[in-house]
Structures are given as structure tokens and as C-alpha cells.
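1. Sharing a model that was predicted from the sequence below.
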Amino acid sequence: MSDVTRPGFWRLAQAHPGRLACVDPDGTEHRAGDLLGRANRLVHALRDMGLRTGDVVCGLTPNGADGLTLYLAAAQAGLYYTPINWHFTAPEIAHILADSEAKAFVVHERYAEEGIRGAEAAGLPTAARISVGGVPGCVGLDDLVGRYPDATPENRTAGLAMHYTSGTSGRPKGVRRPLSGLDPDDAAELLTFLFHVFGIEPGPDHTHLVTSPTYHTAVTQFSTIALHMGHTVVYMDRWEAEEALRLIETYRVTSTHMVPTHFKRWLYLPEEVRGRYDVSSMRWLIHGAAPCPRAVKEAMLEWWGDCVYEYYAATEGGGTISTPDDWRAHPGSVGRPWPITDLMIVDDDGNEVPTGQVGTVYMKMTGSDFEYKGDREKTAAGRLRGYFTMGDLGHVDADGYLYLSDRRSDLIISGGVNIYPAEIENELLSHPDVMDVAVFGVPDAEWGQQIKAVVEPADSVEPGPQLADRLLRSLDGRLARMKWPKSIDFIDEMPREPNGKLIKRKLRDPYWQDNGATSEQR
């Protein structure tokens, strides 16, 4: 195979500069050559700002070519690229900017208020702030790149995305992998293994639809791998069920990445709306990030046919895949390990359990190592004999298919988004009217789970709706609204063991039992 036909955006863009590379949510089209030139200019600019191999550049940008340009610049300049959740408040943004030791920060004017407040709190110099659009105190991205040539940068070396994730221990941590030192195109070609697992083909005849925010790990991976495979990437600004169908028809979309909440919204559409669009181009409708109810999966397979694939994976690396045939033969399973992933199911003592027995799920991906930036203790805590765990419980059947019993005891997954109770608990505990608090997920027909808080009021504080309202209002500007509890209940005394450990299941299980299951069965 010749170099020009091998995957890798930069070599493909040089060979076919007129190819349609991506489409912004407003319909603006970007050709590969233009995207390449802009990314090259940005590399020159970042290096002139003092960034060197191994440094971090953060981006607070919406879905579209601006964020993609930033990724492509970092990925050929040996930089770590960290996208920031645009729902975050200034303190949350500040944490990531400071913890990542960002040397540059690109903020879109849409998110300027919280973004600049976060930059100020993190102590990021004004010279390191770049804006998309007009943001006071920042150099404009257009002005900045306009000062530099679009020539291929010297000393190109592969960079990486460093996404932030967290367990129930509180603040997010960056999942950092060592840089490979490879040529960026060669590194990109290695990344395309994930698409090969699903059988996705390279070539300009394919289009990938981005339906979720690109600050999510999987969304970044799927969209950029599609670009490296020579596909056109079409971005949505936000999820709209009928608009997604229209885009699939308009751009003859062949692949997309979704969460079960998207499926539910599609299935809620009237039959005449669903039948209005030709979606026959779709070949790989891939979903993950949250459990998919069996009835929803069956309805999607009936509607879309044999293009609905499922996976289970982690930012830390590794995963499983379930093809349509796999799921029909093993309903409820999240599939078998990728060819480069090994699974291990262990008991509480770290011993492997027999087939069919539930235990903690550990994974290992060939050629992939990581650390939680600045947290050796957390990195070591999740490791066992070269494997790592997210704390999920599950079992493997005799055919090697993985079934998850619990998506972590405390983790809340609402609409495909991971929400971490400890962070919310810490904020509520800072309120003077709160003596103790527990946050967990309860059933929600549309979102999978919603956030519930149970509060033990401080002495002489009257529980009730007025207290609940005060507590919620206290989160304004401190936590993204997607993390706010949907409801708050009150309790006289929190169930804690003598050592102080909260027995959260005593609080959580009644809500799941009312739904016909315990939290262990969900």
C-alpha cells in the first residue's frame, strides 16, 4: 500500500487537499488542505509561545473545526491536548488548567465568562490565552495563526489527548500516557485499530456523524480516527433527534457513536417522522458509555438492522465489542474483549473467579500504559498484576462474553455522562445547614439514572423544600448544572459504620426496589 493511501490525516491531506474533511454544525465545510494549513500555522504559533514536546494545551471549544484544528496541531507537535467540558464552572475549569500544568488555553467566546474566570483562578498568564472569537484579554486565534506560514513544521512528533476522568474520590485526574516519539501519521495509523475492531473501512466514501460533545474521550477518539481514515466528519452542536436523521440522509453517514439516551429520543419520534428520512447508508451505529435497556436495544435492531454495535471501554484503555449477532446470541452482554485486550475477573482478595461468577472487572490493553497525572496512589490503587479496574462488577460466560452487574457502586451515569457523587457531596458538605450527605443514582426512564441527594441536616435546621432549595442554589457557580441533584431527601441520621464508612446501599436500594430491582441488579 502506498503512503498516500495509508491512514493518517496529514499524509492524506497533502495527497488530496480538496477532500471534504469536516462540516461544522452551521453547515460550514472545511477542505482537508485548508484544515492542514491552519493546524500547521497553529503549531508554529504554539512553539513560538514557548510550548515544547510534552507540554499541555487545553481547549474549551464547541464541536467543530476549531477544536479539531487544536487537536491536529497538538498531535503533530508532541503536545498533550486536553479538551475541557464546556458545562464546567470556573473552579472546575481552573482545576484542570492548574492540574494539567497547561501552557496554553484556547477558549471559545461562547464559554468566555467561565473560561476566563477559570484561567484567572488557575493563574494562567494572559499571554497563554487564545480565543476563538472576541474575548478581552486573549489573542484571537485567527490573528495568531495569520502571523505564521502554513508550511509543514520541523521536528514533527506525535502528541496525545489527555482526557480527565475521576472515580468516586472527587476531582478529575488526567489519564496520561507516555509519548511514543513516532511520526504523527504512523501514530495515527496505529490508532485506527479501534475502527478495524468494528470492521470500519478507510476511504473517502465514508462519513462519521458526531452526536455528542467532543470533550468526551470516546467522541474524540471516534471522530479523529474517522478523520485519519479519510472519512468526512460531520458535527452536531447539540443532540436533536430529527436533525440527526436529516444529517444521516444528507451526508450519507456510514458511522456514528451514540449513547442509549439518543436511542430513546429516536424511538420517541412519531413513525411518520422516522420514516421521512433515508438512513440506509448507516453501516456502523455504535453505542456505549451507559447500559442500554434490552427493550431499547431490541427496538433499535428492529429499526436499523444489523448495524447496531455495542462496546464497553475505559479512558484508561481496553474494551469489549458486541456485534449485532453477538448481542442476539448473548442478550445483555457487552461483548468479548478486543483482540488487544485481556479481561480478568477477581474476588475481593484478588483471586480470579470461576466462569459465571461475579467479581471486579480488570482489563489490560497490549502496548498501552498510563498514569493518573500527579496521583501515583490512585494509579497504583486500580492496578493488579498488570491489569487495571474502573471498579465495575461483572462476570464472563463460557463463551467469553462479559456481563456487567454494576457500573460501579457509586458512579452515576445519566444520559451517557459519568457523574461522580463525591464531588457533589463535597460541595454540599460545605454548606452550614448540612451535617452529612450521600449522593447516588436512582432510576430514570429517559436518562437511565438521575442524581439523588440524601441529607442529614445540621442541628436545629428544619428539613423540607426550603432547605432543599437553599442547598441547590448554593451550587450555582460551583458545579455544572448537570451535576446538581434532581431531588433531595432528608434523614435523621446517616447510616455509617463505626469506622466512618457510609453504607450507601442502605440509602440507595429502596429507590431501585421500587423500580423492581436492587442496585446490584441494575
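-> In hand now; what should we look at?
2. switch to C-alpha atoms for all contacts and neighbour counts from now on
-> OK.
3. Tell me who's in contact with the most centrally placed residue in the chain.
-> When Cα atoms, centre = their mean is applied to the chain, the residue found nearest the centroid is H216 (2.2 Å). Neighbouring residues of H216 by Cα atoms under 8 Å, 6 or more residues apart in numbering: N85, H163.
4. Quick check: the gap between it and V259.
-> In this view, H216 and V259 are 12 Å apart by Cα to Cα, to the nearest Å.
5. H231 now?
-> Applying Cα to Cα, the value for H231 to V259 is 21 Å.
6. Between the two, which has more neighbouring residues?
-> A direct count of neighbours by other Cα atoms under 10 Å for H231 and V259 places H231 higher, at 27 against 20.
7. Is that one in contact with A21, as I believe?
-> Yes. With contact defined as Cα atoms under 8 Å, H231 reaches A21; the gap is 7.1 Å.
8. Presented hereafter is structure B, for comparison with structure A:
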Amino acid sequence: MSRGTGGHLVGDVGYKLKILRQIGLLKVQPPHRLLKAGVKLATWGPGFPSAAGAAAARFPNQLAIIDDAGEITWQELYDEVNRATAALATKGIGAGDSVALLCRNHRHMVVAMIALMQRGAKVLLLNTMASANQLGELTRREGAGLAIVDQEFLTVASELDRDQILLAWEEDDTHGLPTLRELAAAESAKPHKKPERPGGIVIFTSGTTGLPKGANRKEPENLDPLMTFFGAIPYTGNSTVVLAAPLFHSWGLLNFGFGLSTVPTYVLRRKFKPEQVLADIDQYKADVLVVVPLMMQRLVDASSTAVEKSDVSSLKITASSGSALAGDLANHFMDLFTDSVYNFYGATETGWVSIASPEDLRAAPGTAGRVPWRTIVKILDTDGKEVPQGETGVIYVGNEMQFGGYTDGNSKSFADGLM
């Protein structure tokens, strides 16, 4: 059996205090701001709505998002979320309703996602590679009465009635549809009460056949999952995060959601371009880059001119997951840029299994890394018994961020209390 050992080295209390200091939650701030943030967290509990509200309370004038539309502060973003929440209420969206979201990375996706959760709705995060048939079938299967989409995906939404569609990102005014931003403009930015039922997020896992399965994302019950994540991937408070991985993907969403507690500035781009990523790291002195391995490969293969003219020395964390990371790619990336690669091994359903640091990847290229704090991993045989070291078996894991089951009522198999 393998357990995360970080907490055992210094004791749980010492470990937690160390991480809280690291991510800025113990930073000295004006009492009225801390009070507002504390009330939001106490009222709503852990989750996107409380984290966004707390960020706006603690650092209202700090940039929250830099994207293709420009810059927006935390207070401005939170005001937009509250106006959008009111607009969704006028559209009849309430607790328990399902709403499909088909968007690239930008502020309007973030606003829509948090506003829907403030209404107690279930957010269906659809892959931007979805076909018209998939979108139609998934919205029917999941009972979605509304879809919020970027203008470029209107052809994908062709099977939906036009009165079921709201636009998120618009490229021009030829679409003839309402946008969430337009509907929200006339509404109040007054904060909202917690809904009778909490909102949620469904991530669709790609399958080899048929429609993707809908996996219910489970919100943390306390701060312990954040302690585990940030103990292994050392985010710091108020850092700049270039979030290149798509938000509809569990890896991009995890970094966005957990990152909220650190009150970062997110750099979001609608489309991944290696030269743009390097330029963003240079211009904004980014501390963190969130990618999938294919993006790392494209960065390594970027033109020598783009690499040479971009100063990426600020980059302390390159967080990678989503598919297998070849050891030679990790080291090639670190040779070319900075020793910053952290590889997350896990799945949408299981959460994390292990995380490799730059030192781990240098010492053993291709390693899956170490089991983090408050995580249990066992290798079991077909009878559910633990196999001796060196023998092959099935990986089972226990942690505090496993999913809440599939939307069809099924789940993964368990053995010895582990998934």
C-alpha cells in the first residue's frame, strides 16, 4: 500500500499551515475584506461561486482574466457573474436544471459557468470537437433546455431550436441571437442567495463507442483536497496562470477551480498557438502554465525565433495531464525552457493517483511520480487482493476528489473501499 507522506513528515497541522501560507490564504489583509470573503465561504461552502466572491472581496482591483477581449478585474468579473445569474433567472433557469455549455476559453465561459452554479443548475461542459449529432443527443439525454455556445459553434447547435440558444462569445452581429452579456447588462450586480439545491458540473469522458459518458464533478467538502493538490504542485498566491488546457476538460477545470482559492490572474486564449503562449508568459511574467502533453510537444516544436525572443524564466510550474507524458518530452521541454514540469497522473473519475515533480522526472524520465498527501493507492489482483511489489495488477485509488458517479446512475468499480 502506498500513502502520501507529505503530511506525515511535519504533521497535518504544520502541513496545512505551510500550504495556506504558500497560496496566500494567511496573507495580512484589511479586516473588512477578509470578513466579506469569510461570509461568502461560510454561506455557500467550497465551490466556484464562493471562491469567485471571496476573490473579489479580497483583491477587487487585481486582474482576474486576460483574454482575447482584454482585461477584467475580480470585482468586475464578479459583478458580471451576478448580472448573468439574474439574467438566467429571467430565462427560467433554476435549481436542478441542466444547461449545455459549448465554449472555448474566455471570460464569458467563466461567467456562464459560475452564474449557472449560482442558480443551482447543472453545467454540461461539452467538448469543442463535438458534432451536431452529439450535441443534439447529449442535450436530449441530459435533459438540457438551454445551450450557451460560442458563435463559431452555431452549426454544431443546428439540431436545437433557436430559442434554446444563448451566445457566449460573438464574433459579429450576423447571428440574430441573444447573448448572455446583453441579457445581463440590464440586471443588478447584487450578490445572490444560495439556491435550494447546489449547482454542479458534468464533464463528458470520451468513449471508444457511442456517446461520451457524463461524469458528475464532486465539489470539495473542505479545503483538504486543495492542500493535497498545492502540496504537490506548488502554486503561490496571486500568481499569473496561463491556462492553455481547455476549461471543458477535467484538467483545465481542476486548475481553474482550485486556482480560484489562490486569487490568480488567468490568461485565457480561445485557441492554442505556441507563439502566443510563449509571448503571454513573457509579457505577463507568468508563474504557471497549464497544458496537455500535445501542447508541450507543440511548444517544443515552436519556431526557434519565437523561443529565442520570449523570456520564460518566470515560469515555475508547467502543469501537465490529460494523456501520457513521455519522459523524453518532459526533459526536452525543461532543457529548452525551465525546470518546471509537474505531471499529474489520474482520471476524471478517480481524481489524482500520483504527481511527478521536475526532480522526479529528471531522476526517472516517464515516472508517474509520488502518491500525494491523504491519498491511498493499491495494486490489486482480480480477486481484490494486493499484489507483491513488482507484479502487475489493477490500480485502485482513494482520495477526496473522486467523481460523484455517472449521470446514468452508474459508477466505477470499487475494491477494498478504493476506486
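-> Looks like it arrived, so ask away. Keep in mind that this is a model prediction, so the values were computed, not measured.
9. TM-score for this pair?
-> In this superposition the chains share a TM-score of 0.80, using TM-score structural alignment, normalised by the length of the second structure; 371 aligned residues with a Cα RMSD of 2.7 Å.
10. if we can go back for a sec, what's the counterpart of the residue nearest to the centre of the first structure in the second structure?
-> Following TM-score structural alignment, the counterpart assigned to H216 of the first structure within the second structure is H249.
11. go on, T53 of the first structure?
-> By TM-score structural alignment, T53 of the first structure lines up with A95.
12. Check whether its match sits in a helix, strand or coil.
-> Under the three-state scheme (DSSP: H, G, I helix; E, B strand; the rest coil), A95 of the second structure adopts coil.
13. wait, it sits on A121?
-> Yes. Between A95 of the second structure and A121 a contact is recorded at 5.0 Å, counting by Cα under 8 Å.
14. If you count surrounding residues, which of those two has more?
-> Using other Cα under 10 Å, the more surrounded residue of A95 of the second structure and A121 is A121, with 25 against 20.
15. list the contacts for the counterpart of that one in the first structure?
-> In the first structure, the residue matched to A121 of the second structure (TM-score structural alignment) is L79. Contacts for L79 of the first structure (Cα under 8 Å, 6+ apart) come out as R52, T53, G54, D55, V56, V57, A158, G159, L160.
16. is it possible to export those to JSON lines including distance to G174 of the first structure?
-> Listed next are the contacts of L79 of the first structure as JSON lines, based on distance: Cα to Cα, whole Å:
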{"residue": "R52", "distance to G174 of the first structure": "19"}
{"residue": "T53", "distance to G174 of the first structure": "17"}
{"residue": "G54", "distance to G174 of the first structure": "14"}
{"residue": "D55", "distance to G174 of the first structure": "13"}
{"residue": "V56", "distance to G174 of the first structure": "11"}
{"residue": "V57", "distance to G174 of the first structure": "13"}
{"residue": "A158", "distance to G174 of the first structure": "18"}
{"residue": "G159", "distance to G174 of the first structure": "15"}
{"residue": "L160", "distance to G174 of the first structure": "12"}
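17. nearest to L182 of the first structure, of those?
-> A158 (5.6 Å; Cα to Cα).
18. what's the neighbour count on that closest one?
-> With other Cα under 10 Å as criterion, A158 of the first structure counts 25.
19. try E242 of the first structure
-> By the criterion of other Cα under 10 Å, E242 of the first structure has 16 neighbours.
20. What lines up with it in the second structure?
-> With TM-score structural alignment as the criterion, E242 of the first structure matches E275.
21. Check whether its match really touches D301, as I assumed.
-> No. E275 of the second structure lies out of contact with D301 (Cα under 8 Å); the separation is 10.4 Å.
22. Mean per-residue distance, the longest helix anywhere in the second structure versus the first structure.
-> Ranked by number of residues, the top helix in the second structure under DSSP state H is helix 74-90. Taken over the aligned residues, the distance from helix 74-90 of the second structure to the first structure averages 1.5 Å (mean Cα distance after the TM-score superposition for the first structure).
23. Figure out how far the following helix or strand past that helix is from the centre of its chain.
-> Sequence-wise, the next helix or strand downstream of helix 74-90 of the second structure (DSSP states H and E) is strand 98-102. Averaging C-alpha positions (Cα atoms, centre = their mean, to the nearest Å) puts strand 98-102 of the second structure 16 Å from its chain's average.
24. How about stretch 70-82 of the second structure?
-> Stretch 70-82 of the second structure has its C-alpha centroid displaced from the chain centroid by 18 Å (Cα atoms, centre = their mean).
25. buried sites along that stretch?
-> Across stretch 70-82 of the second structure, burial judged by 16 or more other Cα atoms under 10 Å covers E71, I72, T73, W74, Q75, E76, L77, Y78, D79, E80, V81, N82.
26. and of these, the nearest to F258 of the second structure?
-> Nearest to F258 of the second structure among these, with distances taken as Cα to Cα, is W74, at 15.9 Å.
27. Quick check, that closest one in contact with I66.
-> No. In this structure, W74 of the second structure is not within contact of I66 by Cα under 8 Å, at 11.1 Å.
28. does I65 of the second structure belong to a helix or a strand, and which?
-> strand 63-67.
29. That strand versus helix 74-90: what angle between them?
-> 70 degrees (axes from the mean of the first three to the mean of the last three Cα atoms, to 10 degrees).
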